[in-house]
Structures are given as C-alpha cells and as structure tokens.
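Novice: need a 3D model of the sequence below.
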Amino acid sequence: MSDHAVPIPARRAIVLPSLTFLGLAALALSISVAVSVGAVAVPLGTVWGVVADRLLPGLVEAGWTTGQAAIVWDIRLPRALLAAMVGAGLSLVGASLQSVTRNPLADPHLLGISAGGAFGAILALLHTGLFIGLLTVPLLAFGGAMTTALLVLGISSVTRSTSADRLVLAGVAVSFIVMSCANLLIFLGDPRATHTVVFWMLGGLGLAQWDQLAYPALVLAGCGAWLMSHVRRLNAMTMGDETAATLGIPVARFRLTVFFVGALLTGCMVAFSGIIGFVGLMIPHIVRILVGGDHARVLPFSALIGAIFLVWADIAARTVMAPDDLPIGIVTGLVGGAFFVWLLRRRG
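Specialist: As a prediction, the model looks like this:
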C-alpha cells in the first residue's frame, strides 16, 4: 500500500504519538540544558547525576562538588521547572481564550489579568514590605490578578457585556485603569527600590524555590484538567455563538467560566514570574499549524510547546548578558513581536 493510500485518521494516529514522544524528549533535554548552562557551566552528566542522587540517594557515585550540587538542585532546576510550568499555563490560557472569544490575537494579558498581578506585586515591593516573608509578593500579585478578573466579570454582568467582543473591551478598559493605578504606586514609592519593580514587570523567574513550586503546579494541573474535560465545548465555540447554542451549550456562562479559569491560571503564573507577554498569543497558533484545530490536541500540545519555548527563552535571558540576567519578558517580546507581525500578514 502506498503512502497516499493510508487514511488520514490512520496517519494522524501514527504521527501524534511520535510528536508527543519527541515533544516530551525535547522538554526533558531543554530542562537539562537550562540547568547546565549559565555563568558557571555544569556538564550534562553532572546534572543528571545530581538529580538522580537527590531522587534516589546512593544510586550514583558522587563525582561533583558541593557547589555544583547546590547550583543544579537549589538554583537552576527549580527555575527551569517554573519556566516550563509558566510557559505551559500561559499557552493553555491563550488557546482557550482564542476559542471562546474567536479572536486570534487573544492572549492571557488581553483581559487585564496581568495588570492586576502587577498592581499587587508593586504594592508589596514598594509599600507594604514582605510582611509574610518571601510569599508576600506572589500572594499579593495573585490577589491583584484575581481581583481584576472579578472586576471584569462584574462589569460584564452589570453591563450585560457577555459577548466575546464586549468581554474583551471590558478587560482592556480595566487593564488601562489598573495599570494607571500601578504606575501611580511606582510614582509614590521609594525611587531606590523601583529597579526591582521594573525587573518584575518585565518578567523574571528569580523567585523559583522548591517550597513554592507546588502552588503553580497544582493550579496548572487543576485548570488544565478542567479545560481538557471541556474540549468539545471549546471546539463548538470556535464555530460561533449561534452554532454552539444549537448544540446545547450555555454560551455566555461557559465563556465567563473559561475566562475565570484562565484568570486563575494566569494570576498564579504571573504571581511567580512577573509579566511575560506573547507566549499565550504565539504558541497556540504554532500548535494549530502542526496538529490542526481540535482542542483535544491543541491544548496538550500548546502546554508542551509553551513549556519548551519558555525554558529556552530563559536560557537566552541568562546567557545573552551573563552573568547578569536579562528580563525574560524582553526575550519573549522580541520573538512574539516578530510573530505578531507575521500573523497579521498571514491573516491579511
């Protein structure tokens, strides 16, 4: 039988597992490289040895220094894992928002969620101080993101703006207001501390610590599982509100629910990474080119490729100006901006 005689579903059944395996292998290799490179290079063999020794003590004979073990396990591995989770989370939100709004340019920051996170983080860094320790910044950032999300939902309900276009407009309006308030906090804060705020607003993964990774991991797993359980509805929403309604989907309520789940996921990621733009806009479009438009494939592959992309963006951020860290938002902004122009040209 020739290749042309193989049915399309059969080809897809062969290709998708292969893509999944290659994606997982690429993610594992990317994380290994991220842990290996930096101001102090650590060989890949040492990286794997340290990780194996921490997971299964005594399995590997130690051939590394205490300093190398600390760099691998305490500093770089948590950072690489956080980068993977943030990339996966933002990509999931972008894919789901593009579905329910039918807006190809929708991303997690379009609806004002990141602005709320920025407000909370600036409040902690410049005004309240770390009154509950290192968790103060991510907790206040998460609180600001969720407050903004609830504000957008409230405005949408009061004004009955539950359609896709009006929901986006409400988010954009709230985003401008909240960012103005955040800029006012910067203006009123201590000028000597503003450099920490600027770095956080441009994105950074310096808060990565083992005892804090559980929070984004749990939120990512919970929200990702909920989105995967509603792939049929997401597919229907891409065909328009009227078509989705004829299939028995409560369109307005489902759109608001997806928005709230996206806000929860984005708020948690922004709380630990700062504002990282363009990931949620760019990755879902790349995934649809590779695997088609079915959200049963778009969502998991968006998470996988988003994780790989942000790990490599962090590698670039740490090595371009080593030993100084470049804010990761600059890297994603450069790549995402070029992709944005390409997307507009392609749509045109």
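Novice: CA only for contacts and neighbour counts going forward, please
Specialist: Will do.
Novice: residue closest to the middle of the protein?
Specialist: With distances taken as Cα atoms, centre = their mean, residue 90 lies nearest the centre of the chain, 2.5 Å away.
Novice: this one as well, want them side by side:
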Amino acid sequence: MPATGKSNKKILLFLALFLMVICLISLSCGQIEIPMKSTLSAVFYHLNILWGENGSFTMEQDAVIWFIRMPRVLTGVLVGAGLGISGAVMQGIFNNPLADPGITGVSAGAATGAVIAIALGIAAENVFMLPLFALFGSLLAVFFTVFLAMRGKRIPAVTLLLAGVVTSMLLGAVTSGILTMMNEQKAQSYLFWIIGGLDYRRWEHVYIAAGPILSGIAVMIAAARHLNVLALGDTEARSVGMPVMTFRIGLMFTAAAVTAAAVCVSGNIGFVGLIIPHIMRMLLGPDYVLLLPASALAGAAFLVSCDLLGRIIMPPVEIRVGIMTALLGAPYFLYLLRKMQKISYDS
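Specialist: Next up is the predicted model:
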C-alpha cells in the first residue's frame, strides 16, 4: 500500500538523509581509508564552514577527498538523480511501468558520439570532447526518433517505441562499423566508457553535467501536476485545456536531454531509470508531485551506493558501477516482467 500524508514526507526526508550519509561514507571509504571526522573537516573547510579545521586532516587526505572522490560522488548524484526522474517521467508519458529513459535512442546516440570522438583521437586531447560528442549524439538520436515517429501532429506511443528501436539499431551498426576500423587501444577506450562508470571523474565532468541535469529536473518537477492530469487520460487532459501533444513532446525532450547529459559523463548505466521510479511508485503512490523528487533522490542514492559497493566488495579490484546496477537491477526487472505477465494472464 502506498504511504499517505505525513508518511510521504517522512519517506522523502529519509531519502534525503540517506543520500547525504551514503555520500559521506563514499568519500571516506576506498583503497585509502579516511576517518569520518577528517572527511567532514575537509568538506567543511572547502565550503568555508567554521567547523572545518585545516589541522584535522592531512594534505594527502584532502587531495583524495576533494579532487578524486568528491567529483566522483557528485557525478554519481547528478547522473542517478537525472536517470531516476527521467525514468519516472517517461513512464508517466507512456503510461507504462517498463518505459526507460533510453527508449528514444539516447544511449545509442551517446555511444556513437563517443566512438567518433575516440576514433578521431580528440577524446585523448581534451577531457571535454568525449562527453560533448556523446551529448551531441544523444540529442541527434532523439530528434531522429521523433522525426520517424511523427504522424502529422501526433506521435503514437507504439510508433515512438518502434522508432526508438530502429534508431538504436541503426546507430549500433554505425558504432560497430567504426569500431572495426579502430586500433586496439582506441577500442579498449571505448569499451571502458560504454560499460559505464564513475571512476576517473573530474570536476570538469561535474560542470558539464550539472547545468542541463539540474535545469531539467527543475522543469520536470514544475510539470508534476500536469503529469497527474495526463495520467487521467488524453480526453480528460484536453477537457481542462491542456495541450496534450505539446506537453508530452516537451517533457519527452526534457527527459531525453537530462538522460543525454547523464550518459555523456558516465557511460551507459542501465536499470536506474527503470526500477527506481517503479519502487518509488509502490511506496508513494502515483502522485507525481511526490514521485518525481523521490525518484531523483532514490536514483542518486542508488547509484552512489552501487559505486561504493563496487569499490569495497573486492578490494583492490573495482567493479564498475554499470556492472553493479545491472547485477542488482536485472533480477528485479525479471521479477517485474514476470509479475506483469501473470497479471495479464490472469485477466
């Protein structure tokens, strides 16, 4: 049973507190263990908060926390929040709990953009080039998918899904073709990116992702009440004066842009936008005013937790976060698929 009233606020508060705690633990844990007191002091020192004392942490600890782990954690928060809320919006737009942010070809477009940057050699010259090419490829894929799916002034949901599949297959073929012409070193660079990970993230990656992801999250949360109206059906939405087509396309592009910004700095990370909104919907119900911020908080906490587990579960080897989300998300997806099949069969 979904929670109601004060329980919903408690769940949101718990998610926010859990996200803060898991971020602090992630800053402290790793191959170099740093005491929590030193971690807090270093963070507060850089934020110019009086509690932070320069003498309670060493220069080495400060370098690890602020220049290695902090960009990694913040990137994880941004990517997880962006994928989580984008998944919730996509599921609301298509009224399908199995809808995923990548259904518009975003991930395939990012992969093609990334492989082009690596093949041209510019990814090694400038840290901004690979994510920017991936972002550009993602957005082009979305435009191409919508162009294929457009029928007059309508975009049927089934047609959009099929167009997304076609776009992904086409871009996958392009990516594979480029890979066959790359040398082994460049191919390994692409493989390292496509698996999805937060390692070796720098402050530049945070700067690239922060603007589009935070702006997109703000727009989607502002449109939460309209999503509630849309969930009642197109006829009811039109009866209250909502431009259904314009609203649906606008939100879809916003979610796709946020997903593109997330994928471009982290690589292909699956299941976050699929399972997190579904779990939040079971806990909080279908009210998007609560569901969207909850999906953002839970997505961020889930991704940072997966990254932390990947770092500490088999030291000194790190399991990349894209692998961890697949290991944890795939069983739940199979359970969800089986449950929906059973409901369909019983009905």
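Novice: aligned to the residue nearest to the centre of the first structure, what sits in the second structure?
Specialist: Matched by TM-score structural alignment, residue 90 of the first structure corresponds to residue 83 in the second structure.
Novice: the host helix or strand of that match vs the first structure, mean deviation?
Specialist: Element membership for residue 83 of the second structure, per DSSP states H and E: helix 70-94. Comparison of helix 70-94 of the second structure with the first structure after fitting gives an average deviation of 0.7 Å (mean Cα distance after the TM-score superposition for the first structure).
Novice: related to what we said a few turns ago, just give the closest residue to the residue nearest to the centre of the first structure, not the sequence neighbours.
Specialist: residue 280 (4.9 Å; Cα to Cα, 6 or more residues apart in numbering).
Novice: then residue 267 of the second structure?
Specialist: residue 196 (4.1 Å).
Novice: would you confirm that that neighbour contacts residue 322?
Specialist: Yes - using Cα atoms under 8 Å, residue 196 of the second structure is in contact with residue 322, at 4.5 Å.
Novice: residues shared between the contacts of these two?
Specialist: 268-269 (Cα atoms under 8 Å, 6 or more residues apart in numbering).
Novice: which of those two has more neighbours?
Specialist: residue 322 (25 against 22; other Cα atoms under 10 Å).
Novice: can you give me the helices in the stretch 51-200 of the first structure?
Specialist: 66-70, 77-101, 113-123, 136-158, 164-188, 194-201 (DSSP state H, counting those that start in this stretch).
Novice: nearest to residue 233 of the first structure, out of those helices?
Specialist: Closest to residue 233 of the first structure of the helices of the stretch 51-200 of the first structure is helix 77-101 (Cα to Cα; 9.1 Å).
Novice: so what secondary structure elements neighbour that closest one?
Specialist: Under the contact criterion of 3 or more Cα pairs under 8 Å, 6 or more residues apart in numbering; DSSP states H and E, helix 77-101 of the first structure touches helix 8-36, helix 164-188, helix 214-228, helix 231-237, helix 251-273, helix 279-291, helix 295-319.
Novice: aligned to residue 106 of the first structure, what sits in the second structure?
Specialist: Checking TM-score structural alignment: residue 106 of the first structure goes with residue 99.
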